[in-house]
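A.B. asks: sequence first, then the predicted structure:
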Amino acid sequence: MSANSSYAAAGVDTAAGDLAVELMKEAVAATHGPNVLGGVGGFAGLFDLSFAKQFERPLLATSTDGVGTKIAIAQALDKHDTIGQDLVGMVVDDIVVVGAKPLFMTDYIACGKVVPERIAAIVTGIARACAETGTALVGGETAEHPGLMGADDYDVAGAAVGVVEASLALGAEKVRDGDAVVAIASSGLHSNGFSLVRHILSGAGIGYTDASAELGTSWGEALLEPTRLYSGQLVELLAGEHGGAVHALSHVTGGGIAANLARVLPRGSYAEVDRATWSPAPVFRVLNDLAGTTLESTEGTWNLGIGFFAVVDAASVAGVVSALDALGLPAWQTGTVRFGTPPAGGGAWEQGAKGVDGGAVRLVGGYAG
């Protein structure tokens, strides 16, 4: 018995892996500009960083993440062409938070069995989203884990690198008293809180192929709505006439609304986010109705319609909001940053998060209908 046939007997099909690479090569290559050296399939991706000589003090930014249990819905529906966009959103959109332009990304897919068409669909989705955000997909790995994962099981993860001039880096240190908090709309649930989503649907006896009259589609289709991508537009905003007015950005992912904004505010500051400034999408309302809970009770789990925050100079709010709208990112002012002791009463404050001793944030008022 040859080594290859022995490996096949153990459940690993290297030929299927090679076919998957062939099926995805064109999509991956489409993300490569002149800075990418070599093609698909090397042991390591090479990226020419010569342009960074133009920077006075270039800072590299890096991020890594996965998609979480949203993958279970893609697997249940056997629909895998959008989960890659979710991955790029989770990874690349963290890069722009510090003001960095994303440069390149790598991905990792672990599965029980390599189904070439399925792997290719996942990676093609990743490549398509990378192209939309101006990010080169320079490498990746697909690992087959028979016996550890089921034949139809897989998980995805990725890492990305970006660059920013040190003097242009965004963060809490640039936030000033009176700065406006601008909310930027999400496309839906994005990729957080799906363990709760799945728990709610299971408890209600609802399947992913079941139709929802309130949502006008099947539950699975509504839940697989891809994560909105922000990097390309935000990089353009930062490079434009209103870029200097942006002091901090926050990506609303795990931890919810208040915690993610608190992470980018300086200690000693606070902000109240006014719920009356937006109306959460139907998917959030229907899920809460099924669970018998309130929108307010899920603010620490779901984004409820806000995918990003921008903290901007108060005098430039109208210009920034107009620029974001023109870039296809609906935006609105939802609060103001103040320095000093947060006022008592009116609900609990969220103080920093994820190990960051940042500002204090709370949501106030009621949601728009």
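C.D. replies: Cool, got the structure. If you're wondering where the values come from, they're calculated on a predicted model, not measured in any experiment. Numbering: from 1, shown residues only.
A.B. asks: from now on I want contacts and neighbour counts done on CA atoms only, so please keep to that.
C.D. replies: OK.
A.B. asks: those helices in the protein, which residues are they?
C.D. replies: 3-9, 14-29, 70-77, 83-95, 116-133, 194-203, 219-223, 231-239, 256-262, 282-291, 317-326 (DSSP state H).
A.B. asks: wait, which of these is closest to G268?
C.D. replies: helix 256-262 (10.9 Å; CA to CA).
A.B. asks: what's next to the closest one, contact-wise?
C.D. replies: 250-254, 270, 273, 299-303, 306, 309, 350-353, 358-363 (CA atoms under 8 Å, 6 or more residues apart in numbering).
A.B. asks: hmm, back to that, let me know which of the helices of the chain is tucked in deepest.
C.D. replies: Mean neighbour count (mean count of other CA atoms under 10 Å) peaks for helix 83-95 among these, with a mean of 28.
A.B. asks: on contacts alone, who are the packing partners of that helix?
C.D. replies: With contacts taken as 3 or more CA pairs under 8 Å, 6 or more residues apart in numbering; DSSP states H and E, helix 83-95 sits against strand 58-66, strand 101-111, helix 116-133, strand 154-165, helix 231-239.
A.B. asks: let's see 10 Å
C.D. replies: Applying 3 or more CA pairs under 10 Å, 6 or more residues apart in numbering; DSSP states H and E, we find helix 83-95 packed against strand 58-66, helix 70-77, strand 101-111, helix 116-133, strand 154-165, helix 231-239, strand 246-251.
A.B. asks: need these in TSV with distance to G38, can you?
C.D. replies: Formatted as TSV, these follow (distance: least, CA to CA, whole Å):
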stretch	distance to G38
strand 58-66	22
helix 70-77	31
strand 101-111	14
helix 116-133	17
strand 154-165	18
helix 231-239	25
strand 246-251	33
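A.B. asks: what's the neighbour count on the residue lying closest to V235 once chain neighbours are set aside?
C.D. replies: Nearest non-adjacent residue to V235, counting by CA to CA, 6 or more residues apart in numbering: K101, 6.2 Å away. Neighbours of K101 under the rule other CA atoms under 10 Å: 27.
A.B. asks: E299 now?
C.D. replies: 16.
A.B. asks: use this one as the comparison:
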Amino acid sequence: MSMASADNPPPPSSSLPSGATYKASGVDLDVYAETMSRLPPLMRRTYTPRVVEWPNGFAGLFRLDDRVRLLTRKYHDPVLVSSTDGVGTKLKLAFATGRHHTVGRDLVAMSVNDCLCAGAEPLFFLDYIAMPRDNPDLTASLVKGISDGCLEAECALLGGETAILPEMYHPGEYDLAGFCVGVVERRFLIDGREVRQGDKLVGLGSTGLHSNGYSLARKIVFEIAGLTPESIVPEWGRSVADEFLEPTRIYVRAFKTVQRSYRVKRTIHAIAHITGGGLLDNLPRVLPRGVEARVETASWEIPPVFPWLNRVGSVPPEEQYRVFNMGIGLVLVVSDYYAEAIARRIREESDTPAWIIGELVAHPEGPEASPRVQLI
């Protein structure tokens, strides 16, 4: 009896059962085609005149400079700014409730808000959706949320990828990732170089948990408190699912409000997106050595979800401000002179809560000490 070897391999068909198909292995190309047919309208509603359409193309096209009447853009020394992120274990709530229409907005927010920290205008966004079986309705719901987020962020949903990966995920589960590209003139790049002692901190309100701290929040709600997604929490005035699936706030309009108001003066010296790590870890990232950020924790309205979680879970105070955003989703480090006016304009013109929550002072350990946050 002869045996197969590298020089005498078996016929290719002998390694697969007779009649094996892609569909039998878990990927139905006909259903996939149906899914793809639903997505173009959701993308086109976000297009700006700078999008260059490439029907059936393999990549998204975007014109950086353009001359379209009032929308004309001309950059002299542009810097491209990019960011990528996911939604994290917040998706577990979407799986448990079957409510998938909001997490796409979270996906956009996490990347777009990061780009704002460099002073960039978001240009376009791409998404990646992975699931075990093709589901046209689910995919359309997710992309609708992403499209809604892009409209709010004033950027184009330029493309994406839907990957069908049998056996990689449990039935009914999926994962999301997003990618944002923005642009800023180099002379307007916000990189923290102008941060100085005496600057004020303008905190922009969050909508709640946003997309961070969900592993701890879920443990407190479902394991310690023994609640379900449908449980009503009186202190919140809503259900667990309603609170936990509230989308992350997108701060593009608030940021552009400040940009429009101060076209020449550089009033914003740094911006910190308060995500994983909270105020304690994220704010020091944009501060120089020798500076301490004194944050007055009574200066803003803390959403009721946070005191409840901290009380029920007996969460230590420092842990609270390192895991949760505690009601502040973005912090602008601004010139002392303009702080009050900036906070007022953001509140009035972008419908975003904003407060002066602290200031920068000399670090008590000297000019070479690493920056830190002091909660007072």
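C.D. replies: Now that the structure is in, tell me what you want to look at. Model, not experiment: these values are computed from the prediction.
A.B. asks: TM-score of the superposition?
C.D. replies: For this chain pair, the superposition-based TM-score is 0.90 by TM-score structural alignment, normalised by the length of the first structure; 350 aligned residues with a CA RMSD of 2.1 Å.
A.B. asks: now check the first structure for the residue matching S37 of the second structure.
C.D. replies: With the correspondence set by TM-score structural alignment, S37 of the second structure lines up against E22 in the first structure.
A.B. asks: now do the contacts for that match.
C.D. replies: Residues near E22 of the first structure by CA atoms under 10 Å, 6 or more residues apart in numbering: 16, 40-41, 116, 120.
A.B. asks: one more: L91 of the second structure?
C.D. replies: 97, 99-100, 103, 173-176, 211, 214, 245.
A.B. asks: roughly how far does it sit from P316 of the second structure?
C.D. replies: Using CA to CA, to the nearest Å, L91 of the second structure is found at 26 Å from P316 of the second structure.
A.B. asks: now I220 of the second structure
C.D. replies: From I220 of the second structure to P316 of the second structure the distance is 13 Å (CA to CA).
A.B. asks: overlap in contacts of the two?
C.D. replies: N310.
A.B. asks: what span of the second structure is stretch 191-199 of the first structure aligned with?
C.D. replies: Counting by TM-score structural alignment, stretch 191-199 of the first structure sits on residues 211-219 of the second structure.
A.B. asks: need the contact list for the corresponding residue of the second structure for T293 of the first structure.
C.D. replies: By TM-score structural alignment, T293 of the first structure lines up with V315 in the second structure. By CA under 10 Å, 6+ apart, the contact list for V315 of the second structure reads 216, 220, 307, 309, 321, 323.
A.B. asks: out of those, which are shared with the first structure?
C.D. replies: Among those, the contacts conserved in the first structure (both residues aligned by TM-score structural alignment, their matches' CA atoms under 10 Å) are 307, 309.
A.B. asks: need the max-distance pair from the contacts of V315 of the second structure.
C.D. replies: I220 and Y321, at 16.2 Å, using CA to CA across those.
A.B. asks: and the aligned partner of T82 of the first structure in the second structure, how many residues sit next to it?
C.D. replies: Aligning on TM-score structural alignment places T82 of the first structure opposite T102 in the second structure. Look at T102 of the second structure: counted by other CA under 10 Å, it has 21 neighbours.
A.B. asks: check L126 of the second structure too.
C.D. replies: For L126 of the second structure, the tally of surrounding residues (other CA under 10 Å) stands at 20.
A.B. asks: I'd say it and L157 touch.
C.D. replies: Yes: counting by CA atoms under 10 Å, L126 of the second structure touches L157, with 6.0 Å between them.
A.B. asks: can you list residues touching both of the two?
C.D. replies: Here L126 of the second structure and L157 have 60, 108, 146, 150, 180 as joint contacts, going by CA under 10 Å, 6+ apart.
A.B. asks: quick check: closest non-adjacent residue to the aligned residue in the first structure for the third one.
C.D. replies: Under the alignment (TM-score structural alignment), I146 of the second structure pairs with I126 of the first structure. Using CA to CA, 6+ apart and skipping the chain neighbours, the partner closest in space to I126 of the first structure is G84 (4.0 Å).
A.B. asks: does that neighbour touch R128 like I think?
C.D. replies: Yes: with contact defined as CA under 10 Å, G84 of the first structure reaches R128; the gap is 8.3 Å.
A.B. asks: assess the claim that the match of I146 of the second structure and D81 are in contact.
C.D. replies: Yes: I126 of the first structure lies in contact with D81 (CA under 10 Å); the separation is 8.5 Å.
A.B. asks: what residues do these two have in common as contacts?
C.D. replies: Contacts common to I126 of the first structure and D81, judged by CA under 10 Å, 6+ apart, are A120.
A.B. asks: next one: V331 of the second structure from E194 of the second structure, what distance?
C.D. replies: In this view, V331 of the second structure and E194 of the second structure are 15 Å apart by CA to CA.
A.B. asks: the more surrounded of those two?
C.D. replies: V331 (25 against 18).
A.B. asks: aligned partner of that one in the first structure?
C.D. replies: In the first structure, V331 of the second structure lands on F309 (TM-score structural alignment).
A.B. asks: I'd assumed T253 was in contact with its match.
C.D. replies: No: F309 of the first structure lies out of contact with T253 (CA under 10 Å); the separation is 11.2 Å.
A.B. asks: check contacts around the residue nearest to the spatial centre of the second structure.
C.D. replies: The second structure has M110 as the residue nearest its centroid, 0.9 Å off, counting by CA atoms, centre = their mean. By CA under 10 Å, 6+ apart, M110 of the second structure lies in contact with 83-87, 177-180, 210-212, 248-250, 273, 275.
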